[in-house]
Each structure stands twice: as C-alpha cells, then as structure tokens.
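Participant: structure for this input, please:
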Amino acid sequence: MRLNLTFLTGLAAASLSLGSANLQASLLTGDGACTTDSVHITSVSETGSGNSIFSGTPGIAATACAGMFAGANDDAQGGSNPDPNIGQLGDGFMNGQVIKGSSFDYFNFISPADLQDRDGDGNATDPGWVHLAHVDGEGNTAYSTMGEDGNELYLGDILNFAFCLTGPECSGTGGTWSLDVSEDSFELVTDILGPNAFDHLTFVFKAGSNLAVYDFDFTQLANGTLGINFTTAYSFEGTWNTGDFTNHKGNAQAISHMSVWARDPALPTRDIPLPSSLLLLMAGGLMLVMRRR
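Facilitator: Next up, the predicted model:
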C-alpha cells in the first residue's frame, strides 16, 4: 500500500510559518516512495490480564507515511532530543524544527484545526508531538524526558519500548517492535491536572541517506480495525522493515537509527466524545502522564 502525504516547498512553507522564525525554511520534499506496510501492528492485548484483543499477520499497516526524504537526518541539531518535549512548535523534528535549512511538515498527519497552545503564548501554533524514545543502529534504546519547571517525567520509568535488530527473527533491515506500559503509571491518573491523551503513534526511520515517517492515527483505528474500548490499557506488538530504503542494487539498507513519537492533542479533540478523548492514550497503550501547572 502506498500513500504519500508529503507537501511541497516554496509558497507552502511560507504559508505555514505561523509567525515563527523557526519555520522560515523550506519544507522537506519527499519522492512519494514510502509505503505504509513498512510498519505493522500485529498484536494488541490487555496490559493487566494479557487477554488478546487483536492478533493477525501481516497485521494493521500504518495509516499514513511521509517520505522518502533524501539527505534528511532527524538526529541532527537535536531534532530527536526535544526540550521541554511537550509538543511546542519548533521543538524537535516532528514539530517542525529547522534542521540544516529544512523542516518536516507536521501537516502530513494533522490539520490546522489540530494545532494547540502548548507554550502558553495565547496562539494555537503547536503541533503537539512528544518524543518517546530513540534506538540506535546497535539496538540501544534511550528514553526521553517530558515536562518543564520541575514537572519532568522520565518516560523510561513507565514505558518499555523494544525494537529488535538482532536475533532469529530480526536484522538491520527488519524485525519486531513492542510497546508496554507499567501498570503502576496508572496510579498517577488521579493526580493529573488537565489530562491529555495521545492520538498518534509515529515512527521515524533513517537508513542510508534517506528518511521516512510512518504514522498510526488512533482516532481512525480505535473506531474501526482494532475494536478496542477506552477504559482498558493495552500493549502493542508489531513488525517493521526497511523495504522502502533500497540501495542502487535494489537491496534493503540497514537502519541507522529510529525514533518513536506520540502526539498529545488539545482537549476535546476532533469529534471523539469525552471520556474517550481523555482515555485515548490508554487505548493506544501509551499511558504517559504528568502534572500540569
């Protein structure tokens, strides 16, 4: 399945500047060669009981992708290490940070109506993507921290993200991934001030000289394919491959690094009724919580 949502540069970049000097660069231009079947969800189970909700092969493909972006590198200039990592405009690759003169167009996966005011300046210009974890070419995982002003949350305390690169079923060009959440993190729900829910899970792959982004939109999946509810925590498993990243001989190239992001929407979001929007993060298996001021 091929789905290209890459926007062009030039006038489009200027129109999306939203008054920020951060976005006065051209937008990354892809060739439309990414494929949504490069990342799948193959299993969904209840975190506590282990009861299976979904299991299938090849599974559920990403709902959209953007790429391929030749020469792009989300790791450069701190693009995969945002701070304070709460989804502010220009803070990190997925939020349109300018990296070597170009920025990713976050409107590949959201609309202007999805923008929010995460920096408290009174303007809804913030895309809302939060960086969860980074995996290097050796399979080492580094978790991010989100928050500011003493309200930081180290995501490695509540997340377990595995991205398999070596082993019987894994290699540098394909393997499995999984995402689990500690049940202990749910105790923090009662202490949340202004709870938010993640509505997208997004993978950024870098291999060779190319980069591509693969997105799962839970506002679509929760209402159809998965058949999940919004009062239960889930764990996810899936597969990935670098079939989109081929060399001059047509062979898949080994991944050099990847990042996983989730988008934190304003509430209420779109047409998802409460309390579903408040608990959508549970449905996505990403119960990231923090105390807001």
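Participant: going forward, measure contacts between C-alpha atoms and count neighbours the same way
Facilitator: Will do.
Participant: tell me where the stretch 101-250 of the chain has strands.
Facilitator: Residue ranges of the strands in the stretch 101-250 of the chain, as given by DSSP state E, counting those that start in this stretch, are 102-103, 129-136, 141-143, 145-146, 153-154, 159-163, 174-181, 200-207, 210-217, 234-241.
Participant: redo those strands as JSON lines? Include distance to Gly284 and mean neighbour count.
Facilitator: Shown next, in JSON lines, are those (distance: least, CA to CA, whole Å; neighbours: other CA atoms under 10 Å):
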{"stretch": "strand 102-103", "distance to Gly284": "27", "mean neighbour count": "24"}
{"stretch": "strand 129-136", "distance to Gly284": "14", "mean neighbour count": "25"}
{"stretch": "strand 141-143", "distance to Gly284": "18", "mean neighbour count": "18"}
{"stretch": "strand 145-146", "distance to Gly284": "18", "mean neighbour count": "22"}
{"stretch": "strand 153-154", "distance to Gly284": "19", "mean neighbour count": "16"}
{"stretch": "strand 159-163", "distance to Gly284": "13", "mean neighbour count": "20"}
{"stretch": "strand 174-181", "distance to Gly284": "10", "mean neighbour count": "21"}
{"stretch": "strand 200-207", "distance to Gly284": "8", "mean neighbour count": "23"}
{"stretch": "strand 210-217", "distance to Gly284": "10", "mean neighbour count": "24"}
{"stretch": "strand 234-241", "distance to Gly284": "7", "mean neighbour count": "23"}
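Participant: out of those strands, nearest to Thr57?
Facilitator: Nearest to Thr57, of all the strands of the stretch 101-250 of the chain, is strand 234-241, at 9.5 Å by CA to CA.
Participant: quick one: that closest one to chain centroid distance?
Facilitator: 13 Å (CA atoms, centre = their mean, to the nearest Å).
Participant: angle of it against strand 159-163?
Facilitator: Per axes from the mean of the first three to the mean of the last three CA atoms, to 10 degrees, the angle that strand 234-241 makes with strand 159-163 is 20 degrees.
Participant: please enumerate residues in contact with the helix or strand following strand 234-241?
Facilitator: Next along the chain after strand 234-241, taking DSSP states H and E as the criterion, comes strand 255-263. Here strand 255-263 makes contact (CA atoms under 8 Å, 6 or more residues apart in numbering) with 80, 87, 94, 127-137, 172-173, 198-208, 242.
Participant: go again using 7 Å as the cut-off
Facilitator: Residues from elsewhere that reach strand 255-263, judged by CA atoms under 7 Å, 6 or more residues apart in numbering: 128-137, 172-173, 198-207, 242.
Participant: sequence B follows; please return its structure for comparison with A:
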Amino acid sequence: MKKQYSKIVGALIAAFAANVAFATPAPPPATVPCTLDSYTITKAAPAGMNPVPIGPTFNATKCLGVVNGVSGGTNPANVQVNDGNLGYLGDGLLNGENNLVPWNTFITADQLLDLNPNTTGAIDPGWIQLGTMNGSTSAMSYSSIGSGSTALNMSSILSFTQTKDANTGAIISGTWTLKLDANIINILHANGLFQRNNFDQLAFVVKASDKWAVYDFNFARDPYLSGFDLTQPYSLGGTWNLDDFKNSNGQDQALSFLSVWARDPISGPAVPEPGVLGLLGVGLLAMTGLRRRQAK
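Facilitator: Coordinates of the predicted model:
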C-alpha cells in the first residue's frame, strides 16, 4: 500500500512540475529590436472581393525579433506543423514547438484552448499555419488542415501574395494580400473544420540573413483594431519591409523565408455564426467610425 501511495504522490508531483513548466515557459532565443510598422494593414473587403483602401494604416500589435546565431541557431523554416495543423500545443513554431516562440508570446493564459482530444484541459495555443514562402522565388506553398483523406489544402480557400519593391526590385519591401474564398465558411464546415468560433489573430514569421521575427495582429485585444468585425470573413492587404533585418553596416538583407499564421478561435462566449475564419473580419462601417474618432 505504501508503495502504491508513493507512486501516486510521485505522479502528482510530476504533474505539478509539468504544469509549472508550462505556465512559465523558458525564454526564446536571443532577441533583437523589432518595429511594429514592418507589417501593416491598409486595405480590406468582404471575402471574394479584392481588398480596397480603408483609410487608417494599422501596424502590427506586437512583434518578436530573434537572432539565429552564427552556429547552432534554429531556422524557423525547419519547424513544421505535423499534427493536422489544428493548433495543438507543441505542433508548429507559434504553438510553442521547441519553445522557440513560447506559447505566451502573443496570447495570455485565458486564451488557451482545449483542442486536442488526446490531452486534457485548455493548453492549446490554437495557431494555424496558412502557408510558407521561399523568399527567393516569392512562391507560396499552402499548408493543409486536418489529416488523412479529409485534409483540406488551404489553397482551395485562400490565396496569399507578397510583392517586392517595384522601384529597386530587391526583396526588402513591398505589399501583401490575403484573399479568402467567398464561400470559405461553408467549405470549412463541409470538411468538419473549425466549427467553434472564429479567427482573431494574424501573424507573419519572417527570416532574412541570420535573424527572424514574428509580427502579430491581434484583432480581439488591440484597441486600435477593435473596429474589426470578427463575425464576418474578409480579405486583407497591406505593406511590409525588412528594416528590422539590416546588418551591422546598415545594409539591407533580402527575405529568405516567410510563413503566415492565423489563430482560432477567440476566447470567451461564442460569437454568432458564421464566424469561422473571421480573423479577416473588418466591419467597414465600424472602420469608418474608428477613423473618424482617430481624426478628432
């Protein structure tokens, strides 16, 4: 009996230690300054339409700048999603894999979700990888969500393009556009995917030379983005630059890797259906009101 009791106590201690480790993740690799205007949102439109200028320019809500290191550094391009790309803890860069981007970098504990049927409790960050891009070719490789024969390739419901600077031709700045299929909600529902709430964050993982960074737009919690209507699917567009990646001599470093992520869903009470993939939600009337308030 004593032996069995000791085993139980030991298991409880181990579980407690795991929870403590999860609650206070280790720091990420060495960080460098990053600027929020490296990625901006400047246009939007209902899904199925080309985004149009919305007036105010919105910078990223938060960013994380990281140095790879001369040797032994980790390339974010090598951290791939595997477990269905459904936002589970430990699957993919923004879900805390290898603790390169700790789960609490862009969300708080109350935003964690209970997504994985093989685990217990709200421990999943919920980030979905939409696709990746090779900087030298600017060709987007789209991710799949789900697994097996029912997996859905993201190229069937969205498209992402990123253009380089028209004047210099260098891959150091330009524009980006993320377009959604007008029928995206029904397509996802038909595949049994994301029938919970909606997306509330959009993030870009960028690498150039020996540095990489993450730029996050938090539509649910950034007061400047509060005009976004998370219950409607919208396409978005904006600008990007690599000013954060200049070398010690001030020289530009060209883009080598990009990945695009969305987070699903918001915490708290469920939003009205249809809200799936509404991260790209922008209430244009609300945006007009927000622009007027900013102008006062």
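Participant: mind checking the TM-score on these two?
Facilitator: The TM-score (TM-score structural alignment, normalised by the length of the first structure) is 0.77; 258 aligned residues with a CA RMSD of 3.1 Å.
Participant: and of the strands of the stretch 101-250 of the first structure, who's closest to Ala70 of the first structure?
Facilitator: Comparing the strands of the stretch 101-250 of the first structure by CA to CA, strand 210-217 comes nearest, at 4.5 Å.
Participant: what's the closest one packed up against?
Facilitator: Under the contact criterion of 3 or more CA pairs under 7 Å, 6 or more residues apart in numbering; DSSP states H and E, strand 210-217 of the first structure touches strand 64-70, strand 200-207.
Participant: would JSON lines of the strands of the stretch 101-250 of the first structure with distance to Met282 of the first structure be doable?
Facilitator: JSON lines is the format used below for the strands of the stretch 101-250 of the first structure (distance: least, CA to CA, whole Å):
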{"stretch": "strand 102-103", "distance to Met282 of the first structure": "31"}
{"stretch": "strand 129-136", "distance to Met282 of the first structure": "15"}
{"stretch": "strand 141-143", "distance to Met282 of the first structure": "19"}
{"stretch": "strand 145-146", "distance to Met282 of the first structure": "18"}
{"stretch": "strand 153-154", "distance to Met282 of the first structure": "17"}
{"stretch": "strand 159-163", "distance to Met282 of the first structure": "13"}
{"stretch": "strand 174-181", "distance to Met282 of the first structure": "9"}
{"stretch": "strand 200-207", "distance to Met282 of the first structure": "12"}
{"stretch": "strand 210-217", "distance to Met282 of the first structure": "14"}
{"stretch": "strand 234-241", "distance to Met282 of the first structure": "7"}
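Participant: among those, which is nearest Ala64 of the first structure?
Facilitator: The closest of the strands of the stretch 101-250 of the first structure to Ala64 of the first structure is strand 210-217. By CA to CA, the value is 5.3 Å.
Participant: read off where the closest one ends up in the second structure.
Facilitator: Aligned using TM-score structural alignment, strand 210-217 of the first structure spans residues 211-218 in the second structure.
Participant: list the contacts of Lys62 of the second structure.
Facilitator: Contacts for Lys62 of the second structure (CA under 7 Å, 6+ apart) come out as 36, 215-216.
Participant: got it, and Glu152 of the first structure?
Facilitator: Glu152 of the first structure touches 145-146, counting by CA under 7 Å, 6+ apart.
Participant: any idea how far Leu89 of the first structure is from it?
Facilitator: 19 Å (CA to CA, to the nearest Å).
Participant: same thing with Gly96 of the first structure?
Facilitator: Taken as CA to CA, the span from Gly96 of the first structure to Leu89 of the first structure is 6 Å.
Participant: three-state assignment of Leu281 of the first structure?
Facilitator: helix (DSSP: H, G, I helix; E, B strand; the rest coil).
Participant: tally of neighbours for the counterpart of it in the second structure?
Facilitator: Aligned by TM-score structural alignment, Leu281 of the first structure pairs with Leu277 of the second structure. Using other CA atoms under 10 Å, the number of residues around Leu277 of the second structure comes to 26.
Participant: repeat for Met287 of the second structure
Facilitator: Neighbours around Met287 of the second structure, by other CA under 10 Å: 20.
Participant: cool, and Gly71 of the first structure?
Facilitator: Using other CA under 10 Å, Gly71 of the first structure has 11 other residues around it.
Participant: what of Phe228 of the second structure?
Facilitator: Phe228 of the second structure, neighbours per other CA under 10 Å, totals 23.
Participant: find the nearest non-adjacent residue to it, please.
Facilitator: Using CA to CA, 6 or more residues apart in numbering and skipping the chain neighbours, the partner closest in space to Phe228 of the second structure is Val282 (4.1 Å).
Participant: for the match of Leu281 of the first structure, list the residues it contacts.
Facilitator: By CA under 7 Å, 6+ apart, the residues touching Leu277 of the second structure are 198-199, 233.
Participant: over in the first structure, see which of these survive.
Facilitator: Here is what carries over to the first structure from those, by both residues aligned by TM-score structural alignment, their matches' CA atoms under 7 Å: 198-199.
Participant: just give me the closest of the contacts of Leu277 of the second structure to Gln251 of the second structure.
Facilitator: For the contacts of Leu277 of the second structure, the nearest to Gln251 of the second structure is Phe199 (36.8 Å; CA to CA).
Participant: distance of that closest one relative to Gln253 of the second structure?
Facilitator: From Phe199 of the second structure to Gln253 of the second structure the distance is 32 Å (CA to CA).
Participant: kindly report the same for Tyr234 of the second structure.
Facilitator: Tyr234 of the second structure sits at a distance of 32 Å from Gln253 of the second structure (criterion: CA to CA).
Participant: kindly report the same for Phe58 of the second structure.
Facilitator: Distance from Phe58 of the second structure to Gln253 of the second structure, by CA to CA: 24 Å.
Participant: of the contacts of Lys62 of the second structure, which is the nearest to Lys246 of the second structure?
Facilitator: Leu36 (15.6 Å).
Participant: nearest spatial neighbour of that closest one, skipping sequence neighbours?
Facilitator: Ala60 (4.9 Å).
Participant: circling back: dump the helices and strands packed on strand 210-217 of the first structure into CSV; add distance to Pro273 of the first structure as well.
Facilitator: Listed next are these as CSV, based on distance: least, CA to CA, whole Å:
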stretch, distance to Pro273 of the first structure
strand 64-70, 24
strand 200-207, 17
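Participant: right, and these - which one's nearest Arg270 of the first structure?
Facilitator: Distance to Arg270 of the first structure, taken as CA to CA, is lowest for strand 200-207 among those, at 13.1 Å.
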